[in-house]
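>>> predicted model and sequence follow; I will ask about them next.
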Amino acid sequence: MAKKVATTKKRKEKSKLVPGLVVLFLFLFVSFSYYAYQIVYTANVDTKDQETYVYIPTGATYEQALDSVEATGTIIDKLSLRFMAKLMNYDELVKPGRYKLENGWGNRQLIGVLRLGEQSPVKLTFNNVRLRTQLAEKLATEVEPGQEELDALLNDNEYLKTLGFDTTTVVSMFVPNTYEVYWTITGKELMERMKTEYDKFWTAERKAKADKLGLTPKQVSTLASIVQAETIKNDEKPRVAGVYLNRLQKNMLLQADPTVVFAVRDFTIRRVLNVHLRHDSPYNTYKYKGLPPGPINVPNISSIDAVLNPEQHDYIYFCAKEDFSGYHSFATNVAEHQANARRYQQALNQRKIMK
């Protein structure tokens, strides 16, 4: 009888325990489901409405990749991010690249983009570049390959020959425009892409115009670089180009001050003096006839097209206007040019610009 009573008592206790366990199970299930939902779908990226990118270098480990993401300062809950990354096997699918982080992304969206390698392309531009080293420096700020790697390619004559250039002409291969590339592009891939764009730029029409002038595309770029250094006024570039083409036709010295500045490698010079003109360099067009060996900067499209479409005139001289407007005074003879030059020199003296 006592045994029967004990059994009954246990049954009653069990019957009381089951509902409690069910409630606990439901509570844990709901809590886990809610947390799982938060981990997967709740916004975990806060860019504060600023354009934000994460850069994951080639060869980065799983930990390094996540550290790079967290270093952006946009992750709200780092623990949930790492939990989701493990859940989605990101440790086995790390891909290098430049990724734009969108405000309000959940962990699933973020990890999904990273593990698929859905990079945001870089808009590559390069303006106001004079030297190969400057070009390498500029490009290295936009893509993964470093300045040292790019500089080595730009100075490798044997490699440049395969692209149809050498160290004196290679900057002309880089036609200033906006190009979309992936941040992870290799140095050689970038060079080949620029060669492809160069070939596209030099259409049959442009080549025909160059041929009519008696110039190769590289020579056009070299002359365009001089025109660009002489004037920032696009509407004046065809006239300046016409002056230099007239000089070439007459077998005269180009006597372009910017080529002397390039030869001396002192880009702070504002007033070219006799000491600069005596500098011995193939880029000194006061000493050597014809075009210099290569461009003295990376000429933009407006400068190249100005050479291909020059203004037809008889001017063979020009100098800066004394009003410092950026425009120039043009002349057909020495006397007229000297009068223009005197006015400009007086203006320089008044402003005490000695070098």
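Received it, and whenever you're ready, just let me know what you need.
>>> every contact and neighbour count from this point should use C-alpha atoms.
Noted.
>>> all helices for the stretch 151-300 of the chain, in order.
157-163, 187-201, 204-213, 217-230, 237-249, 257-264, 274-277 (DSSP state H, counting those that start in this stretch).
>>> any residues touching the third one, and which ones?
With CA atoms under 8 Å, 6 or more residues apart in numbering as the contact definition, helix 204-213 has outside contacts at 216, 217, 220, 308, 309.
>>> can you list the buried residues in that helix?
Using 16 or more other CA atoms under 10 Å as the test for burial, helix 204-213 gives 206, 207, 208, 209, 210, 213.
>>> tell me how far it is from the chain's mean position?
On the basis of CA atoms, centre = their mean, to the nearest Å, helix 204-213 sits 29 Å off its chain's mean C-alpha point.
>>> what do you get for the second one?
On the basis of CA atoms, centre = their mean, helix 187-201 sits 14 Å off its chain's mean C-alpha point.
>>> tilt between that helix and helix 204-213?
Helix 187-201 and helix 204-213 are oriented at 80 degrees to each other (axes from the mean of the first three to the mean of the last three CA atoms, to 10 degrees).
>>> which helix runs longest in this protein?
Ranked by residue count, the top helix of the chain under DSSP state H comes out as helix 2-41.
>>> and that one, what does it pack against?
helix 78-87, helix 107-116 (3 or more CA pairs under 8 Å, 6 or more residues apart in numbering; DSSP states H and E).
>>> go through it and flag the buried ones.
Result for helix 2-41 [16+ other CA under 10 Å]: buried residues 39, 40.
>>> can you give the contact residues for stretch 327-346?
231, 233, 236, 314, 315, 316, 317, 318, 319, 320, 321, 322.
>>> and the first one, how many residues sit next to it?
In other words, residue 231. Using other CA atoms under 10 Å, residue 231 has 17 neighbouring residues.
>>> quick check: it touching residue 324?
No - counting by CA atoms under 8 Å, residue 231 does not reach residue 324; the two are 11.6 Å apart.
>>> spit out the contact partners of residue 232.
So residue 232 contacts residue 326 (CA under 8 Å, 6+ apart).
>>> re earlier: quick check: which of the helices and strands packed on helix 2-41 is nearest to residue 247?
Minimum separation from residue 247 across these (CA to CA) falls at helix 107-116, 58.1 Å.
>>> touching that closest one from outside, list them.
39-45, 80-81, 84-85, 88, 90, 93-95, 99, 101, 119.
>>> type out the ChimeraX command that picks the buried ones from these.
The following ChimeraX line selects those of the contacts of helix 107-116 that are buried, judged by 16+ other CA under 10 Å:
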select :39,40,43,44,45,80,81,84,85,90,93,94,95,99,101,119
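>>> what's the angle from the longest helix of the chain to helix 107-116?
Using the same axes, to 10 degrees, helix 2-41 lies at 60 degrees relative to helix 107-116.
>>> which ones are touching residue 263?
Neighbouring residues of residue 263 by CA under 8 Å, 6+ apart: 279, 281, 282, 283, 284.
>>> put this beside the first:
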Amino acid sequence: MYFKKIAIAIVLLGLIGAGIFSYYIYSVMLVPNTSFNSKEAYIFVGSDATFAEVRADLEPLLKDIETFETLAKQKKYVNNIKAGRFLITKGMTNNDIINSIRSRNLPIKIAFNNQHTLADLASRISSQIEADSTALITAFTDKEFLESHDFTEANALGMYLPNSYEFFWNTSATTFRKRMLKEYNRFWNASRLEKAKSIGLTPHDVIALAAIVHEESKQASEQPRIAGVYINRLNNAWPLQADPTVKYAAYQLPKYKNTIIKRVLNVHKLISSPYNTYKNKGLPPGLIAMPDLTAIEAVLNYEQHSYFYFAADAQNPGFHRFAKTLRGHNQNARMYHSYLDRRGVRK
């Protein structure tokens, strides 16, 4: 009888212990532990993040950070941090959260366009991925990389084709650069290379000219016609006389820093610079800005015509009037200059 009571007591203690353990497991692993009201939240875990940093990021999102930490230790997450962007949905348990931040790094969409310099691009990209602008500009201007892939610092911006791309947030600067080179080489397929060759231009030349076309007009519908004007000038050994290149040359000078040139004057055309296409024939040595893909395609598929001139159209802002002769161009230019005068634009 005595031993029977002891056996019953042991069984009861076991059941109680099992119950306590089950409750502990339930409360630590299986109880919803999110505290935010929205449907979802994201955390970003850096490549060198510690568990303390992850814990600090999660604490505002969780009801009970202590139970999360207990399970994280049991599942050995504290010594096996994974970098990336991770989703936490409302109602997740600690177990769900750990599974998410341990193995479900989610990609992001990044986009860029209209960047005027490599520094501008580095700043833009650093706002979207983990790599900072210093690391990015170092990668962008690495001489060994540029030389090995037939780039110079002057035309390196052309390697970064504006578009939307999918990356992991914890992408490094060199990984980003490698992916952009792959996209650049994919863009320059056999068909586009053949078109460039038929025009007498290299891919670098095409993008340099596209940058000028894009700065002249953001209207995709007239970019092929503008490209045709410049191709006509190149084929006839004329200077391009492109106002955007003169502005670019001016902006490199201290006198014009932090200014906006709205009207190109004769004084600007006298600036000594390889980018001044009023003083130098041919294409400038590099890009004056990042062209849109539409402008690159406009150069490759330029409109064949007999126009050698164009001027902004005062009656149709954003578009241009085209002329075959200097006399016709001067008439168009006078109309636009009168428009600027009426608006008080002097420089």
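That came through, no problem. Worth saying up front: this structure is predicted, and the values here are computed from it rather than measured.
>>> going through the contacts of helix 204-213 of structure 1, which ones are buried?
Listed as buried from the contacts of helix 204-213 of structure 1 are 217, 220, 308, 309; burial here means 16+ other CA under 10 Å.
>>> roughly how far does the counterpart of the second one in structure 2 sit from residue 183 of structure 2?
Read that as residue 220 of structure 1. Taking TM-score structural alignment, residue 220 of structure 1 has residue 206 as its aligned residue in structure 2. According to CA to CA, to the nearest Å, residue 206 of structure 2 stands 17 Å off from residue 183 of structure 2.
>>> repeat that for residue 105 of structure 2.
From residue 105 of structure 2 to residue 183 of structure 2 the distance is 23 Å (CA to CA).
>>> aligned partner of residue 130 of structure 2 in structure 1?
In structure 1, residue 130 of structure 2 lands on residue 144 (TM-score structural alignment).
>>> please read the previous query as pertaining to residue 340 of structure 2.
By TM-score structural alignment, residue 340 of structure 2 lines up with residue 348.
>>> so stretch 268-281 of structure 1 corresponds to what in structure 2?
Going by TM-score structural alignment: stretch 268-281 of structure 1 matches residues 260-273.
>>> also stretch 297-307 of structure 1?
Counting by TM-score structural alignment, stretch 297-307 of structure 1 lines up with residues 289-299 of structure 2.
>>> try stretch 81-95 of structure 1
So stretch 81-95 of structure 1 sits over residues 68-82 in structure 2, by TM-score structural alignment.
>>> and the contacts of that stretch?
28-29, 45, 47, 49-51, 55, 94-95, 98, 101-103.
>>> would you point out the most distant pair within those residues?
28 and 47, at 27.4 Å, using CA to CA across the contacts of stretch 68-82 of structure 2.
>>> off-centre distance for the longest helix of structure 1?
63 Å.
>>> how much does whatever helix or strand comes next after it stray from structure 2?
Going down the chain from helix 2-41 of structure 1, the next helix or strand is strand 52-56, by DSSP states H and E. Here the mean offset of strand 52-56 of structure 1 against structure 2 after fitting is 2.0 Å, by mean CA distance after the TM-score superposition for structure 1.
>>> and the angle from strand 52-56 of structure 1 to helix 107-116?
40 degrees.
>>> strand 52-56 of structure 1 corresponds to what range in structure 2?
The aligned range for strand 52-56 of structure 1 is 41-45, by TM-score structural alignment.
>>> can you give the contact residues for the match of stretch 268-281 of structure 1?
243, 246, 247, 249, 250, 276, 278, 279, 345, 346, 347.
>>> quick one: map residue 236 of structure 1 onto structure 2.
Per TM-score structural alignment, residue 236 of structure 1 is aligned with residue 222.
>>> tell me, how many residues neighbour that match?
Using other CA under 10 Å: residue 222 of structure 2 sits among 19 other residues.
>>> next: residue 177 of structure 1.
13.
>>> residues in contact with the equivalent of it over in structure 2?
Aligned by TM-score structural alignment, residue 177 of structure 1 pairs with residue 163 of structure 2. Neighbour list for residue 163 of structure 2: 111, 112, 113 [criterion: CA under 8 Å, 6+ apart].
>>> which single one of the contacts of stretch 68-82 of structure 2 is nearest to residue 174 of structure 2?
residue 47 (14.4 Å).
>>> got the contact list for the closest one?
Applying CA under 8 Å, 6+ apart, the residues near residue 47 of structure 2 are 82, 83, 84, 170.
>>> my read: the third one touches residue 46, true?
Yes - taking CA under 8 Å as the contact criterion, residue 84 of structure 2 and residue 46 are neighbours in contact, 6.6 Å apart.
>>> more crowded one of those two?
residue 84 (23 against 18).
>>> what's residue 235 of structure 2 aligned with over in structure 1?
Match for residue 235 of structure 2 (TM-score structural alignment): residue 249.
>>> now do residue 328 of structure 2
With TM-score structural alignment as the criterion, residue 328 of structure 2 matches residue 336.
>>> and its match, what element?
helix 334-350.
>>> how big's the offset between that helix and structure 2?
Relative to structure 2, helix 334-350 of structure 1 is 1.1 Å off (mean CA distance after the TM-score superposition for structure 1).
>>> mind listing what's buried in that helix?
337, 340, 341, 343, 344, 345, 347, 348.
>>> cool, and stretch 47-61 of structure 2?
Applying 16+ other CA under 10 Å to stretch 47-61 of structure 2 flags 50, 51, 54, 55, 58, 59, 61 as buried.
>>> tell me which entries of the residues you listed lie within helices.
Filtering the buried residues of stretch 47-61 of structure 2 for helices - DSSP H - leaves 51, 54, 55, 58.
>>> how far away is the first one from residue 101 of structure 2?
The one in question is residue 51 of structure 2. Plainly put, residue 51 of structure 2 is 12 Å away from residue 101 of structure 2 if you go by CA to CA.
>>> over to the second one?
Taking CA to CA as the measure, residue 54 of structure 2 and residue 101 of structure 2 are separated by 10 Å.
>>> please identify which of the buried residues of helix 334-350 of structure 1 is nearest to residue 51 of structure 1.
Nearest member of those to residue 51 of structure 1, counting by CA to CA, is residue 348, at 45.7 Å.
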